[in-house]
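Undergrad: Quick one, fold the following:
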Amino acid sequence: MRKPADMFDREYEWSALTRFVSDEQPGATLGVVSGRRRQGKTFLLEAICQTAGGFYFGATEAADAESLRRISAALTTHVRPASPFHFHGWAEVIDTLLSLGRDRPVPVVIDEFPYLAKANPELPSIIQEALRPLRAQRTDSRARLVLCGSALSFMGRILSGSAPLRGRAGLELLVRPLDYRLAAEFWGITDPRLALQVNSIVGGTPAYRREFARGDVPAGPDDFDDWVVRTVMNPETPLFREPRYLLAEEPELRDTALYLSVLAAVADGNATRGGIANYLERKAPDIAHPINVLEDVGLLYRDADIFRDNRSTYRILEPLIRFYHAIMRPVWDQLERPGSAPRVWRASRHRYVNNVLGPHFEQTCREWALHHSDLDLFAELPAKVGHGVVHDPTTRKSHEIDVAVVGVAAGGKPPLLAIGEAKWNDVMGEGHIKRLRDIREIISRNGRYDTSRTRLLCFSGAGFNEKACAAAESDDEVILIDLPTLYM
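TA: Down below sits the predicted model:
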């Protein structure tokens, strides 16, 4: 099946869907597609249905009876039977959907499935019964039933544990945001510094360029500040209130004020569980539930410390939400007044660099090491990349490592392939390299990792001085990575 010409990338997702919906094997099958909002899931599924002659139904938040009327009308339009459909229950609906695949493999998509299941919690069990082995309606059909949803916590549960649909799905597809390189290509930005700045605010969500920013892309590095003012912090644009809507649309977030405060704590640099609790003036056990819920809905991510067991930090996954909490939410009343954005942005520029851009640059460096670095760089494929704190028992000091690359343990100590430091605004020099060498020696004495092949990585958004360049030329264990290399 030919992918639509106006669909950017999504080669992997299109290929997975194509294989699933065109599978010639007999018997109806189930697929599950999920992903955060605004990633283009609906575009993908509507396109696959149009290409393969399938049926697409987009659910809305409505009472069960209204949803039955809507899908009755949609199926009547699609099938054009002698008399219109008037379904009285979902068992009839599912059997009719399966009948669409009686003659050939055909995609049958129910989008925003969580809305239907919220109104009728028995719906997953009804689908389970419809797909029961040896049932004629299933064996005589080659319908490829796809359930899609943006509520990540709900979509994760429908196939887990003792859920009715556990073990029934032949496809589990997660539609992720574009990574930082694809996002730069999608936005049409060739300057790597500008690309990272834009990515630190809007991330890789496709809808933010086309629908929300109406195609407004910074004309160049000198236009970045003006772009933020006119596009992100402008009350007239959809991006302005999008972070609030993202939270309101999550069905799991009932006590919105508490979840907002947790996100604000992380955006303010309180990345540990204890730090979040102190920020909220609560005990650590009291915030366990909101943290877990935010993880389930894909807004928070827990990064384990590479060097200390049972220690972790949290980061906000959606860049726009991090920007909102770090920059916009503290001065929301001012921003709502027309014409205030330039003044607010000038006052917030330093905070943006420290609380948004700097951490985003560090995470981008980790993504580069895990997904985009040359395989020859580490001599083997990295198993995990993270960050952590190295404690020196001799001096009783702790040293932060921005990038730590760990390989696969083969019967002994896991190899530490590289450690690195990331600086957005600093020109890095020989002192940064010496610091990494000293930390590598501490790690070696601690004895947890094999450091015999540990390389030293220096990531800089501002470049390197002559001594750092000379050190990299004379010692192949020192690697300098600048912004063009990250986007190469």
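Undergrad: all contacts plus neighbour counts: C-alpha atoms, from now on.
TA: Fine.
Undergrad: which residues in the protein form strands?
TA: Secondary structure of the chain (DSSP state E): strands at 29-34, 55-58, 106-111, 143-149, 169-174, 300-304, 312-316, 384-392, 397-406, 416-423, 455-460, 478-481.
Undergrad: I have a second one here; can you model it like the first so I can compare?
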Amino acid sequence: MIGRLDELNQLERFYNSSKFEFLTMYGRRRIGKTTILREFAGRHKALFFSAQEKNDSLNLLDFSKMVQTFFEGSFISSFQNWEAAFEYITGKISDKKLVLIIDEFPFLAEPNPSIKSILQHTIDHVWKGKNIFLILCGSSVSFMLNDVMGYKSPLYGRITGNMEVKPFDYLESAEFFPNYSKTEKAIAYGILGGVPRYLEAFSSEISLEENIKNNLLMEGAFLNDEPQTLLRIELREPSVYNSILEAISNGCNKVCEIADRIHEEKSKCSKYMLTLQTLRLIEKCVPCTEPETSKKGIYEITDNYYKFWYRFLFTNQNYYSMLGLELSCEEILENVNDYMGPVFEKICEQYLIRAARAKKLPFIPYKMGKWWGNNPLIKAQDDVDILAFDKTGKKVLLCECKFRNKPMPMEEYDDLVMAAEMFKNAEEKYLMFFSKSGFTESVKERAVRENAVLLTIEDLY
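TA: This is a model prediction of the structure:
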């Protein structure tokens, strides 16, 4: 099992508690929640039930079979109702911690909303004083946040912990491709993101080009139509969401721009985009120095595979089918450096987060991210790929990130130095440059003189 040590350690801490614990786990589909839970369940005495999209009676029957087989070794008959099922489990609780895991809980609670109240009553009157660890898990993020954890839910106030399972970062994702070069690992992450199921779809035993052709472009391959499949599962009007995601992937990153592009009302777009944010597919980004409510905010696709798919496959599927696998792959790779530019910035930001945790930066960033806005020194719009500052605002780190096939020239160095001049209040300024293909000799010499940090892609892994 790759990664997920933090998640497993957190589950172990709950298990080792001497009192009743109730954890909610959620995260988008394919993120690996069930894998984590099965790994954890395999270590302990655990009742593990995966709900399915069935009616309430059939789910209760499946639950009855699981519980009775676990305790008795065989199935006798279905419990009359959920109250009886939970009462039976109560009678089996001993001094040793009992773990009850219900995976895909929304599949239980949607056909039978009363199960939340039944659980609430059981917790309040029986389980609260018992040595039991209850875990409810779900892929419907909005349902878990609102219907399970929300203040209007009967279960509100009973939960002792929650866990959002998030995608792997670039370094964890690289473990799926031990045979790849550092650049190939970065591109694989740029294409697939950190979703385990997507990473597993590529094989480290074949080249990146072969993976793109066979596991992504080929009709019928798992990844070929995956974004469409998930949208159809999660949403009622996938066509509108498709249009929004395509617009964002093509550079329309404000609500008004997106509305104009897809010919929909701005209010309707805002509502749909909120849903996409809940699904963790897009996020609103503001310049690093601005508050979250800033009107300068723009929208970005957060999932790399969706970003890649809408950029290359969504509008080109018919074209690629005529072009053929070889030429389609060749055309994608010709444009991959341009696509990887913003992705590489995120990779570098993840590197800095890891470095900060390891206390390897000049200071611990209080806020970090991209900055864009007006530079009064050049009287024009300017940007900094990554800007970080400490809690006092007196220490500033500025980073330039370039994913190109040639060494970074002096012009890029000069641009960052000029941008640094804007931050007049900073008493300490640090410059850091990331470059896929290294740096020119003049840049290397200047960096030594000025104590700037130069990092290649090899240094990130």
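Undergrad: about what we covered before: would you turn the strands of the first structure into CSV with distance to C469 of the first structure?
TA: Below are those laid out as CSV (distance: least, C-alpha to C-alpha, whole Å):
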stretch, distance to C469 of the first structure
strand 29-34, 45
strand 55-58, 56
strand 106-111, 53
strand 143-149, 50
strand 169-174, 42
strand 300-304, 32
strand 312-316, 32
strand 384-392, 25
strand 397-406, 20
strand 416-423, 15
strand 455-460, 11
strand 478-481, 8
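Undergrad: nearest to A264 of the first structure, of those?
TA: Among the strands of the first structure, the nearest to A264 of the first structure by C-alpha to C-alpha is strand 312-316 (9.7 Å).
Undergrad: once aligned to the second structure, how far is the closest one on average?
TA: Taken over the aligned residues, the distance from strand 312-316 of the first structure to the second structure averages 1.8 Å (mean C-alpha distance after the TM-score superposition for the first structure).
Undergrad: Farthest from the middle of the second structure: give me that residue.
TA: Computed with C-alpha atoms, centre = their mean, the residue of the second structure farthest from its C-alpha average is I76, at 42.5 Å.
Undergrad: which residues touch the most centrally placed residue in the second structure?
TA: Residue closest to the mean C-alpha point of the second structure, counted by C-alpha atoms, centre = their mean, is P167 at 3.7 Å. For P167 of the second structure, the contacting residues are I31, G193, G194, V195, P196, by C-alpha atoms under 8 Å, 6 or more residues apart in numbering.
Undergrad: ok, so of those residues, who is nearest L100 of the second structure?
TA: Relative to L100 of the second structure, the closest of the contacts of P167 of the second structure is I31; by C-alpha to C-alpha it sits at 21.2 Å.
Undergrad: The closest one maps to what in the first structure?
TA: Taking TM-score structural alignment for the superposition, I31 of the second structure sits opposite Q39 in the first structure.
Undergrad: What of N16 of the second structure?
TA: Matched to the first structure by TM-score structural alignment, N16 of the second structure sits across from S22.
Undergrad: again, but for L145 of the second structure
TA: Alignment note: L145 of the second structure maps to G156 in the first structure; criterion TM-score structural alignment.
Undergrad: Which parts of the stretch 151-300 of the second structure are helices?
TA: Using DSSP state H, counting those that start in this stretch, the helices of the stretch 151-300 of the second structure run over 170-174, 182-192, 196-201, 208-212, 226-234, 238-249, 255-262, 266-278.
Undergrad: go on, the stretch 1-150 of the first structure?
TA: Applying DSSP H, counting those that start in this stretch to the stretch 1-150 of the first structure gives helices spanning 11-21, 41-52, 64-79, 90-99, 113-119, 123-130, 136-139.
Undergrad: mean offset of the fifth one relative to the second structure (after superposition)
TA: After superposition onto the second structure, helix 113-119 of the first structure sits on average 1.0 Å from its aligned residues (mean C-alpha distance after the TM-score superposition for the first structure).
Undergrad: The third one now?
TA: For helix 64-79 of the first structure, the mean distance from the matching residues in the second structure following superposition reads 1.5 Å, by mean C-alpha distance after the TM-score superposition for the first structure.
Undergrad: what range in the second structure does that helix sit on?
TA: Mapping helix 64-79 of the first structure onto the second structure (TM-score structural alignment) gives residues 56-71.
Undergrad: ok, and for that stretch, which residues are buried?
TA: Within stretch 56-71 of the second structure, the residues scored as buried using 16 or more other C-alpha atoms under 10 Å are D56, S57, N59, L60, D62, F63, S64, K65, M66, V67, Q68.
Undergrad: Distance of the second one relative to Q80 of the second structure?
TA: Between S57 of the second structure and Q80 of the second structure the computed distance is 9 Å (C-alpha to C-alpha, to the nearest Å).
Undergrad: ok, G27 of the second structure touching N162?
TA: No: checked against C-alpha atoms under 8 Å, the pair G27 of the second structure and N162 is beyond contact range at 11.0 Å.
Undergrad: what's E83 of the second structure in contact with, if anything?
TA: E83 of the second structure neighbours (C-alpha under 8 Å, 6+ apart): I118, T122.
Undergrad: same deal with S141 of the first structure?
TA: Residues in contact with S141 of the first structure (C-alpha under 8 Å, 6+ apart) are P26, G27, A28, L98, S99, L100, G101, R102, D103, R104, P105.
Undergrad: again, only this time at 6 Å
TA: Each residue near S141 of the first structure by C-alpha atoms under 6 Å, 6 or more residues apart in numbering is listed here: G27, A28, L98, G101, R102.
Undergrad: re earlier: burial check on the match of L145 of the second structure, number of neighbours?
TA: G156 of the first structure has 15 neighbours, counted by other C-alpha atoms under 10 Å.
Undergrad: Quickly note the distance from it to N120 of the first structure.
TA: 18 Å.
Undergrad: before we move on, what about R19 of the first structure?
TA: The gap separating R19 of the first structure from N120 of the first structure is 31 Å, by C-alpha to C-alpha.
Undergrad: do the same with D426 of the first structure
TA: Separation of D426 of the first structure from N120 of the first structure (C-alpha to C-alpha): 56 Å.
Undergrad: Kindly report the same for A16 of the first structure.
TA: Using C-alpha to C-alpha, A16 of the first structure is found at 30 Å from N120 of the first structure.
Undergrad: which position in the second structure aligns with G54 of the first structure?
TA: Alignment note (TM-score structural alignment): G54 of the first structure maps to A46 of the second structure.
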